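> my questions are about this predicted structure, shown below with the sequence.
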Amino acid sequence: MLAFLSFVGFTLFVAGFAYYKTRNAHLTDSAEGYFLGGRSLTGVYIGGSMLLMNLSTEHLVGLNGLSFRTGFIVMAWEVMAAMTIVLFAMFFLPRYLKLGISTIPEYLERRFDKQTLTITSILFLSMYVISLLPIVLYTGAIALESLFQVSHVFNVDKDTAMWIMVWGVGGMGALYAVFGGIKAIAVADTINGVGLITGGLMVTLFALAYVGDGNVWSGLLEVYESNPDKFNSIGDKDSLVPFSTLFTGLIISNMFFWCTNQSIVQKALGAKNLAEGQKGVLLCAFFKLMIPSIIILPGIIAFHVFQGQIDNPDHAYPNLVQLVLPEVLVGFFAAVVVGAVFSTFSGGLNSSVTLFTVNIFKKSLKPDATEAQTVKVGKFLGLGLALVSMIVAPLVANAPDGLFYLIQQLQGIFNSPILSVVLVGLLTKRVPAIAAKLGLVFGMSAYILFNFVIKIDIHFFHLVGMLFVINVVFMLVVGYFYPQEAYQEVYTEQVNIEPWSMSLPVSVLITLGSVSMYIYLAHNVPGWLMTGYYVLAASALGYVFWSIGRELMKSPRLAARAQAD
């Protein structure tokens, strides 16, 4: 009963606060208000929304399942993410806001042509329906079954319980996304983000205390000393995610997700100005460095507690939560898990709707549609996609290498071709539209052929990296022999693009934190490398402290005091 009351209480609080913050009608009546929050989002909401759009049950369940199997080597997704988020804040976001775009395909239409926009929009829509929305619902159902034993409550078998939870959570998430718009999503995401980090840290601390008989530090030492191979950031050549993939497809996958993926980028496109956008994006990057303690370490603790004796690694984290968390906190954590599912599911739906209405409906099907008609079509499409996702969700069970790994494999279909086209568009002026269209079609087709049909003996991340390079080289060659008229970027002046004064030093600090995590968790690091690292770290910290001092001296109070002296 305590679990149920805490679940209901936190869920109602989030819903009520989101309604209070978004009760202005214009945020859901106009297309810009519905899709971009009226370009009024501040840094805290952007950072929280981006984090929770990414961090959901496919991470809590799926990535902890991978760490249960392989250890800290899977932190590559999270640590590399922090560095690519920095890249988004410093390079991509200023250009996106300068152009005043609503979607990434909209930029590709300006840079190339309308057909490029249509192809990219279809690819994004396919990615959300195939590799995101159903898996998010299914992993959420796994977590809730473990926390609340839904099959026992309703006296049904576990498969039936999965269907009940998928449709219950999916239905509420769809209503949330379809009738709330992106600002409602962003506000609720921020609260749920705080709850998810708090709840996730509590699970880790309670689990370590369980292992250490009440002492968290003793528990951590016992887990580490009993499983030293699990605490290796490098892994070995047989790792599920070999270290070498960091420099090929994994960095491509991360750049795609954080710099060009519509569901993530859309949060920052709603920023009131560039400074607020950079603050929010870098806040998200900072929290990504904390995330391994929530979505990787518990999987290793579960391996220690259950002695590796769990049939399906994707059940490791839910079983650990049920074992160590007090009843009064189980309901709160379940509410946070549901909020995480809502966030990713509703964010994916909102992005899908934005892609279709802005790039296909308004551009090709009904160019003269009114704002109200556009929003109405978007709402109907959102409900339709939600239904498809809820039907497909239970069919993704029993992925051989885990659900998170399945997501990454499926997204390989889309990430290399889309990222290559966006990057070439941003970095060149004369590559023609035909090169972009051929690159998109070739990249997608080649990945499906080599990874799923022929199944060549190469890690799929290496394949993603190879196809990315081939795509870029091909487009540059076409641009060299058949150049188009030089493309000129136009500043739309929709928002102020003056950068945040502390964006560079904060970016340096986050990058240093990412490298430090790899250095300190790596086994057998050569002495010369450690010496070079210490020199680099000292230089970076010196620059950061100098920048902080410079900013403090600019404050009105200090300036007035200096003038008085």
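Perfect, I can see it now.
> from here on, contacts and neighbour counts on C-alpha atoms
OK.
> now the helices for the stretch 101-250 of the chain?
Ranges of helices within the stretch 101-250 of the chain are 104-111, 114-127, 133-148, 150-153, 158-211, 216-226, 249-255, based on DSSP state H, counting those that start in this stretch.
> can you tell me the element the nearest residue to Gly199 once chain neighbours are set aside falls in?
Distances taken as Cα to Cα, 6 or more residues apart in numbering place Phe333 nearest to Gly199, at 5.7 Å, with adjacent residues excluded. Assessed by DSSP states H and E, Phe333 sits inside helix 327-356.
> rewinding a little: hey, which of the helices of the stretch 101-250 of the chain is tucked in deepest?
Looking across the helices of the stretch 101-250 of the chain with neighbours counted as mean count of other Cα atoms under 10 Å, the highest average goes to helix 133-148: a mean of 25.
> got the contact list for that one?
Identification of contacts with helix 133-148 by Cα atoms under 8 Å, 6 or more residues apart in numbering yields 56-58, 61-62, 150-151, 161-162, 165-166, 169-170, 315, 318-319, 321-322, 330, 334, 337-338, 341, 344-345, 348-349, 389-390, 392-394, 396-397, 403, 407.
> now the buried members of the residues you listed.
56-58, 61-62, 150-151, 161-162, 165-166, 169-170, 315, 318-319, 321-322, 330, 334, 337-338, 341, 344-345, 348-349, 389-390, 392-394, 403, 407 (16 or more other Cα atoms under 10 Å).
> was I right to think Val86 contacts Leu282?
Yes: using Cα atoms under 8 Å, Val86 is in contact with Leu282, at 6.4 Å.
> so what sits against both of the two?
Contacts common to Val86 and Leu282, judged by Cα under 8 Å, 6+ apart, are Ser507.
> check which residues of the helix holding Phe333 are buried.
In helix 327-356, counting by 16+ other Cα under 10 Å, buried: 327, 329-356.
> continuing past that helix, what's the next helix or strand?
Counting by DSSP H and E, what follows helix 327-356 is helix 371-392.
> so which other helices or strands are in contact with the helix or strand following that following helix?
Per DSSP H and E, the first helix or strand lying C-terminal to helix 371-392 is helix 403-427. Other elements packing on helix 403-427 under the criterion 3 or more Cα pairs under 8 Å, 6 or more residues apart in numbering; DSSP states H and E are helix 104-111, helix 114-127, helix 249-255, helix 433-447, helix 460-481.
> what angle separates helix 403-427 from helix 460-481?
Put simply, helix 403-427 runs at 20 degrees to helix 460-481, going by axes from the mean of the first three to the mean of the last three Cα atoms, to 10 degrees.
> okay, pairing it with this:
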Amino acid sequence: MSAVIILSFVGFTTLVAILSWYKTRDDNVDTQDGYFLGGRSLTGVFIGGSLMLTNLSTEQVVGLNGQAYNNTMALMAWEITASFALVCMALIFLPRYLKSGITTIPDFLEERYDKKTRQIVSVLFLIGYAATYLPTVLYSGALVLVKLFNIPEVFGIGEMPALWITVWAIGIVGSIYAIFGGLKAVAVSDTFNGMGLIIGGMLIPILGLTKLGGGSFTAGINHLVTVNPQKLNAIGGPESPMPWPVLFTGLTFNNLFYWCTNQSIIQRTLGAKNLKEGQKGVLFAGFLKLWGPIFLVLPGIIAFSLYGNSISNPDMAYPTLVLDVLPRPLAGFFAAVLFGAILSSFNSALNSSVTLFTLDIYRPIINPDAADTEVVKVGKRFGVCLAIASMIIAPFILYAPSGLFVYLQECFGFYNIPILAAVMVGFFSKKVPAIAPKIALVVHIILYGASKFLARDIHFLHVLFVLFIISVSIMLFIGKIRPRETDYVQKYTEQVDITPWKYAKPISIFICIMILVIYAFFSKIGIVA
């Protein structure tokens, strides 16, 4: 292992840590809002940067590129349609969240329904983070770093021991940020790492195309467009893991859950200084997502053009390409950038888990009279336990039957749709009672579980679309036959100013137009012969 690689890795990682400490050194993290919401002081740049990097961890980079290696540009749907979900977040969801001054999504569900609904959803989030999301982030990150640093050969150990060592290294560093720094330390470090990820991420397809063209970038593009043009088609056919009809069914609602109600993602928006800054940050992230396919899907296509079917595990396509095309002096920097991306997703989800446990379970159920300092202290202890559990589970993701990214999305399917339905029905109906989301949740889990055995040939996103309609219908039907005694009226808590940003709607329209333009470009209308 080159000393240059190690020095550049350590140097960039240390720089981000120092800058993050400097930006948050005077913050008070002993209070509830200070620790869990960054003192409600986050501005648009930090919100947008943190949103982007929390999402862009290695389960994205490795998983999507791996799927693209085996398939086509149709996988870019996960990225491009996320921009539409972020538009919805900016214009529909965020104004209502900030109006209520909530700290967690379950907070809103208690306000709209009852305390029991809040607690059930908090437990579901915690199970999802602990059993699937946190371990998957650690595993996918370790997979890349093991390959980049060639850890088995350097230390003379097997693949599995190398995976264990790397998982624990990532988990320990990520835990320090999340548990001891609070949300603002997470958001600030995310933003700095995000800059490096965009620069480093864009380098890989550029260098890959140059190698594909025998030293010429333009020749590489020509090869990609002429030799395997079908790989660039974003309109997925029936056999694709992303057939085009799902764009208008389950994918839309899956993304709405992820970007508008998933606690680990939206927590930084709840810490916005005001609605104006929150909308700036969310729409900034929506604009950045439009560029995501360039470094999250295209490298997988380039890897196929370079190596054919020689890579047996598609999740290794991206690490193989990086190791092949990246100059050694930049390898350490890129590894540090990926390390930062891994930390971002891990520590964001860990921070959100701590928030959910302490504010939705510990304080209301176990110790209602706990002071803020006690709540923060208990949260840190819970974070340590959850981090250790995730580090133990992570290496076993190696045995997941499908690709990383699809595995993660299918796991989310057990609880994402009823939570989204409960929030949306809560926004737009005044009479649906507290029993409705509970019944909808039970029905969803039973039907989704059954679909894994009885509807294996139906794409899981189509299943989620049907289940969303069922969940909403159940809740509205119950609201009709057994309405609330009093109509729900949302109150403005005045935690932050909720005057909207004057450019929010024009920029949202621009983003939606760009989605259509990008799809046209990667289709038979555009560059696909």
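Thanks, I have the structure now. The structure presented is a predicted model; accordingly, all values stated were derived computationally and were not measured.
> rewinding a little: could the helices and strands packed on helix 403-427 of structure 1 go into a markdown table alongside distance to Val544 of structure 1?
What follows is those, written out as a markdown table (distance: least, Cα to Cα, whole Å):
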| stretch | distance to Val544 of structure 1 |
| --- | --- |
| helix 104-111 | 33 |
| helix 114-127 | 38 |
| helix 249-255 | 25 |
| helix 433-447 | 40 |
| helix 460-481 | 33 |
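> among those, which comes closest to Pro556 of structure 1?
Comparison of those against Pro556 of structure 1 by Cα to Cα identifies helix 249-255 as nearest, at 38.8 Å.
> the following helix or strand past the closest one vs structure 2, average offset?
Once helix 249-255 of structure 1 ends, the next helix or strand along the chain (criterion: DSSP H and E) is helix 262-269. For helix 262-269 of structure 1, the mean distance from the matching residues in structure 2 following superposition reads 0.6 Å, by mean Cα distance after the TM-score superposition for structure 1.
> mind listing residues that contact helix 262-269 of structure 1?
Under Cα under 8 Å, 6+ apart, the answer for helix 262-269 of structure 1 is 36, 39, 41, 46, 49-50, 53-54, 93, 96-97, 101-104, 124, 182, 186, 257-259, 277, 280-281, 347-348, 350-352.
> apply 6 Å and report the result again.
By Cα atoms under 6 Å, 6 or more residues apart in numbering, the residues outside helix 262-269 of structure 1 that reach it are Ile46, Met50, Gly277, Gly348, Ser351.
> can you tell me which of these is nearest Lys237 of structure 1?
Met50 (32.9 Å).
> how much space separates Trp391 of structure 1 from Phe4 of structure 1?
Just to correct that, residue 391 of structure 1 is Ile rather than Trp. Using Cα to Cα, to the nearest Å, one gets 27 Å for the distance from Ile391 of structure 1 to Phe4 of structure 1.
> can I get the helices of the stretch 101-250 of structure 1 in a markdown table including distance to Phe450 of structure 1?
Shown next, in a markdown table, are the helices of the stretch 101-250 of structure 1 (distance: least, Cα to Cα, whole Å):
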| stretch | distance to Phe450 of structure 1 |
| --- | --- |
| helix 104-111 | 26 |
| helix 114-127 | 18 |
| helix 133-148 | 23 |
| helix 150-153 | 41 |
| helix 158-211 | 33 |
| helix 216-226 | 39 |
| helix 249-255 | 15 |
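> tell me which of the ones you listed approaches Phe361 of structure 1 most closely.
Closest among those, using Cα to Cα: helix 114-127, at 10.5 Å.
> angle of that closest one against helix 104-111?
170 degrees.
> what range in structure 2 matches helix 114-127 of structure 1?
Alignment of helix 114-127 of structure 1 against structure 2: residues 115-128, by TM-score structural alignment.
> ok, residues contacting the matching stretch?
Pro106, Leu109, Glu110, Ser353, Leu356.
> distance of the first one from Gly237 of structure 2?
This points to Pro106 of structure 2. Pro106 of structure 2 is 38 Å from Gly237 of structure 2, by Cα to Cα.
> how about the second one?
Separation of Leu109 of structure 2 from Gly237 of structure 2 (Cα to Cα) stands at 39 Å.
> coming back round to it: determine how far the helix holding Phe333 of structure 1 lies from the middle of the whole chain.
13 Å (Cα atoms, centre = their mean, to the nearest Å).
> so what secondary structure elements neighbour it?
helix 2-21, helix 158-211, helix 371-392 (3 or more Cα pairs under 6 Å, 6 or more residues apart in numbering; DSSP states H and E).
> so which bits of the shortest one are buried?
It refers to helix 2-21 of structure 1. So, applying 16+ other Cα under 10 Å, buried residues of helix 2-21 of structure 1: Ala3, Phe4, Ser6, Phe7, Phe10, Thr11, Val14, Ala15, Ala18, Tyr19.
> can you redo those residues as TSV with distance to Ala433 of structure 1?
Listed next are the buried residues of helix 2-21 of structure 1 as TSV, based on distance: Cα to Cα, whole Å:
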residue	distance to Ala433 of structure 1
Ala3	56
Phe4	55
Ser6	55
Phe7	51
Phe10	50
Thr11	47
Val14	45
Ala15	45
Ala18	42
Tyr19	43
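> just give the nearest non-adjacent residue to Ser523 of structure 2, would you?
Asn233 (5.1 Å).
> residue in structure 1 matching Ser44 of structure 2?
Heads up, residue 44 of structure 2 is Gly, not Ser. By TM-score structural alignment, Gly44 of structure 2 lines up with Gly43.
> for its match, what are its contacts?
Glu276, Gly277, Lys279, Gly280.
> most neighbours of all those residues, which one?
Among these, the one with the most neighbours (other Cα atoms under 10 Å) is Gly277, at 30 neighbours.
> element containing that one?
Per DSSP H and E: helix 274-290 holds Gly277 of structure 1.
> compared with structure 2, how much does that helix deviate?
Per aligned residue, helix 274-290 of structure 1 averages 0.4 Å (mean Cα distance after the TM-score superposition for structure 1).
> buried stuff in that helix?
Neighbour count says helix 274-290 of structure 1 has 274-289 buried, by 16+ other Cα under 10 Å.
> ends of stretch 484-497 of structure 1, how far apart?
29 Å.
> can you check stretch 417-436 of structure 2 too?
The first-to-last residue distance of stretch 417-436 of structure 2 comes to 14 Å (Cα to Cα).
> now Ile513 of structure 2: which helix or strand?
Ile513 of structure 2 belongs to helix 504-521, assigned by DSSP H and E.
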